[in-house]
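Student: one predicted model, sequence on top.
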Amino acid sequence: MKNYKTQMEAAKKGIITPEMKIVAEKEFMEVEKLMALVACGQVAIPANIMHTSLSPEGIGTGLKTKINVNLGVSGDCKNYQQELEKVKLSLKFGAEAIMDLSNFGKTNTFRQELIKLSPAMIGTVPMYDAIGYLEKDLLAITPQDFMRVVRAHAEEGVDFMTIHAGINRRAIETFKRDGRRMNIVSRGGSLLFAWMEMTGNENPFYEYYDEFLEILREYDVTISLGDALRPGCIDDSSDSSQLGELIELGHLTKRAWAKDVQVLVEGPGHMAMNEIAANMAIQKRLCHNAPFYVLGPLVTDIAPGYDHITSAIGGAIAAASGADFLCYVTPAEHLRLPDIDDVKEGIIASKIAAHAADIAKGIPHAREIDNKMAEARRKVDWDAMFEIAIDSEKARAYFESTPPEDKHSCSMCGKMCAVRTTNMILEGKTVAFYSEN
């Protein structure tokens, strides 16, 4: 019988868990080093004891940048089968985490099926689910009701939960005093803001924080401290509301660690490129080097339909500057619930950003796959290139859509291909274009 409740408690006691062994092997890291990082909170291994299909992953210092895929039904789009297809696609392309953000109806049936089949970490935002789960209007929900929903998600096997505990009365006073161009754009944050304003009460996730932590500790659920006051446009970034909440999240991080609950801290949504690196450094300082989970940041506000690109730009800079976990953004952001093609585009963009950042950070073996691609390209080995590519099917389809006359080139350059020309000269051949060699 194990004598620990959470990965953090085990690490503090010097116990190497099976999950730590798996993560250390995946990350090419000595397990003792990983254990020390888990013990001090710089690495989290979200692994609910009820999630038996999980393939554990680590998030944090010295590890590969992980990505999360958001999915789930809404009142306007209630096709659970389509959401399961998105799950399968996410797993196919190597997403390490999936967040079920369903906000309509009885979502637990879908979530239980998701947890049963998914080796990826599963996250939720209990605040989203509260209204449908409880079948109550927002004003009628009590702090005890919120606890019921959190416990239900924990019992189902959710590995990490976004809890917006930092938006307390003090944070709201700052927000209302200073104002913003886009106000509050966090769905969970806006619901809590409304509940607090309508009831006159303190944020229940803040007021009863220790009680929520006890539930999370029981199932080893990682708390993802939500950024309810994240900037929703670049003009609101790095303002008093965002940074004031971040300071509070730093205090909440230490309180969670004191109870052996692992922590992720969530970060900004929209931010100009020149502010990103500084924000990553500030977050790590204020939140004691806890793993940082960022949405984007989206580096401009004028690209609806292309926000997977604005997000990937910001995500690459953020991860290279210290962020550990990227939440994908799809082309449908700000416009609609994403369809399966949107999900694929979002995943690929986020994977590119994460991998590019890992190269920049010098993560062990990150460059190896790029070197393999370079070797395949030097040899003009198309099959090897397709196998290595992040999206093999798309790469092959593009190549075959306009086939080259010479298999040692593509239709872009034909016989003038630089690689072909150089290879021929190095092989002692003559390069000619109007006669056969």
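Tutor: Everything's here; your move. Residues are numbered from 1 along each chain as shown.
Student: going by C-alpha atoms from here, please, whenever you check contacts or count neighbours.
Tutor: OK.
Student: any idea which helix or strand comes after the lengthiest helix in the chain?
Tutor: In terms of residue count, the longest helix belonging to the chain (DSSP state H) is helix 340-361. Next in sequence after helix 340-361, counting helices and strands by DSSP states H and E, comes helix 368-378.
Student: then this one, side by side with the first:
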Amino acid sequence: MNYTTQMDAAKKGIITKEMEVVAKKERMEPDKLRQLVAEGKVVIPANKNHKSLNPEGIGQGLTTKINVNLGISKDCNDIDKELEKVQSAIDMKAEAIMDLSCFGKTETFRRKLIDMSTAMIGTVPMYDAVGFYDRELRNITAEELIGVIEKHAEDGVDFMTIHSGINQETAAVFRRNPRLTNIVSRGGSLIYAWMALNEKENPFYEFFDKILDICEKYDVTLSLGDACRPGSIADSTDPSQIKELMTLGELTKRAWERNVQVMIEGPGHMSLDEIAANMKIEKKLCHGAPFYVLGPIVTDIAPGYDHITSAIGGAIASANGADFLCYVTPAEHLRLPNLQDMKDGIIATKIAAHAGDIAKGIPGAREWDNEMSQARRDLNWKRMFELAINPEKATEYRRESTPEDPNTCTMCGKMCAIRNMNKVLEGKDINILRED
């Protein structure tokens, strides 16, 4: 039986090879996964032209996935350095990489990225439009903006952020409800500016059916972008954000009618007490579609440490139903991340995702922690390093500070609680002052 997309196959009762791979990774029965894909509650971003892809699922009942943002800019346009980051992100088992390149002819970098990446690849075609056509934003036509989407699809991009929800109605709500930080989404601000400069409707909303034609042809997953995501905790859960989310829910149903997979993007900056409610609001308004969040960043005062502010929010978001976390690095709000920034962002976000998975009861999540606890009880340092989310750093810390007793660390020495409890329970003397 023929099918056009993963969702089309799922509705027809077909278990694709991608579904089989994902089901095995997730410890889920393939037919259960197929049903979730058919309902739109799980997406498997897998462009037909991305031949090196090792597919992943995002959504209900699955492990929380993380995304790494990369790409060249006008100030930092060294493709080789970005490709080094790509390889490192793949080695660190990031499930997704987004190419956010926004300078010059980006096709070379994008094609190399897709060719080498086993991780799913996302883009924001709006970022590429000015460089693609070498023309100022206001002079690019609606048809040309749609053309960039088609080009990215042809190249093999698995999911695309398309800011379709910032239509004229949403823009009017934004103008009537002033914000502290206005619109901070790069793609959202570009679309808002295009609409204002040309006095026209958002082409990604007006010509949404044309976008669905492209997505259906190549099986591109739509990541419906949150142009009105809050850029400060003062702006979270405001009329603009909620109005856009309502529009995205309507567009989700239209996409599903065409068998196009959809996930929804969300905040942003948000105080801790609002996160759980926001996860529920998205799932309700967008009919259970997977939720992809940036952070949320829970305080605005920590430039240089926003991988931490983001991980705090990400863990709470994941525990309350977020399915996909976009990493944030220490360089957020400050500069293009370097390689170490990227690594720090990946680790922080993976910790947040795993903490959320424990709370959600995802199969295998708590077992990993139990294995680590067993290794600690046994003072099995080798096994601890094998299980660590970042073995390299754990090994380095141990090597840099060597204890007198190899069964302890330099914090407690022979007063180590685990060492002494093991000995006492075995009927032995703990010998704190003497040699064993």
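Tutor: Received it, and whenever you're ready, just let me know what you need. From a predicted model like this one, the values you see are computed outputs, not experimental measurements.
Student: could you quantify their similarity as a TM-score?
Tutor: Once the chains are laid over each other, their TM-score by TM-score structural alignment, normalised by the length of structure 2 reads 0.99; 436 aligned residues with a Cα RMSD of 0.7 Å.
Student: one step back: residue range for the longest helix of structure 1 in structure 2?
Tutor: Aligned by TM-score structural alignment, helix 340-361 of structure 1 falls on residues 339-360 of structure 2.
Student: buried residues, that stretch. List them.
Tutor: Of the residues in stretch 339-360 of structure 2, those buried by neighbour count under the rule 16 or more other Cα atoms under 10 Å are 339, 341-360.
Student: what do you get for stretch 223-242 of structure 1?
Tutor: Quick answer for stretch 223-242 of structure 1 (16+ other Cα under 10 Å): 223-242.
Student: distance from that stretch to the middle of the chain?
Tutor: 16 Å (Cα atoms, centre = their mean, to the nearest Å).
Student: please apply the same query to stretch 287-303 of structure 1.
Tutor: That offset, for stretch 287-303 of structure 1, works out to 10 Å (Cα atoms, centre = their mean).
Student: if we can go back for a sec, packing partners for the longest helix of structure 1?
Tutor: strand 66-71, helix 80-92, helix 307-320, strand 325-327 (3 or more Cα pairs under 8 Å, 6 or more residues apart in numbering; DSSP states H and E).
Student: tell me which of the ones you listed lies nearest to Lys379 of structure 1.
Tutor: Closest approach to Lys379 of structure 1 among those (Cα to Cα): helix 80-92, 27.9 Å.
Student: give me the mean deviation of the closest one from structure 2.
Tutor: Here helix 80-92 of structure 1, set against structure 2 after superposition, deviates by a mean of 0.9 Å using mean Cα distance after the TM-score superposition for structure 1.
Student: reformat the helices and strands packed on helix 340-361 of structure 1 as JSON lines; add mean neighbour count and distance to Pro143 of structure 1.
Tutor: JSON lines is the format used below for these (neighbours: other Cα atoms under 10 Å; distance: least, Cα to Cα, whole Å):
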{"stretch": "strand 66-71", "mean neighbour count": "24", "distance to Pro143 of structure 1": "26"}
{"stretch": "helix 80-92", "mean neighbour count": "17", "distance to Pro143 of structure 1": "29"}
{"stretch": "helix 307-320", "mean neighbour count": "27", "distance to Pro143 of structure 1": "35"}
{"stretch": "strand 325-327", "mean neighbour count": "28", "distance to Pro143 of structure 1": "28"}
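Student: of these, which is nearest Val125 of structure 1?
Tutor: Here strand 66-71 is closest among those (Cα to Cα), at 10.9 Å.
Student: what lies in contact with the closest one?
Tutor: 59, 83, 86-87, 90, 95-102, 324-328, 343, 347, 350-351, 354 (Cα atoms under 8 Å, 6 or more residues apart in numbering).
Student: cutoff 6 Å now
Tutor: Under the criterion Cα atoms under 6 Å, 6 or more residues apart in numbering, residues Ala95, Glu96, Ala97, Ile98, Met99, Asp100, Leu101, Phe325, Leu326, Cys327, Tyr328 lie in contact with strand 66-71 of structure 1.
Student: then stretch 183-198 of structure 1?
Tutor: Stretch 183-198 of structure 1 has contacts (Cα under 6 Å, 6+ apart) with Met127, Ala228, Leu229, Gly232.
Student: redo that, cut-off 10 Å
Tutor: 125-129, 138-142, 162-169, 172, 175-176, 200-205, 226-233, 236, 241, 269 (Cα atoms under 10 Å, 6 or more residues apart in numbering).
Student: that one maps to which residues in structure 2?
Tutor: Taken onto structure 2 by TM-score structural alignment, stretch 183-198 of structure 1 occupies residues 182-197 there.
Student: enumerate the positions of the matching stretch that are buried.
Tutor: Residues of stretch 182-197 of structure 2 classed as buried by neighbour count (16+ other Cα under 10 Å): Asn182, Ile183, Val184, Ser185, Gly187, Gly188, Ser189, Leu190, Ile191, Tyr192, Trp194, Met195.
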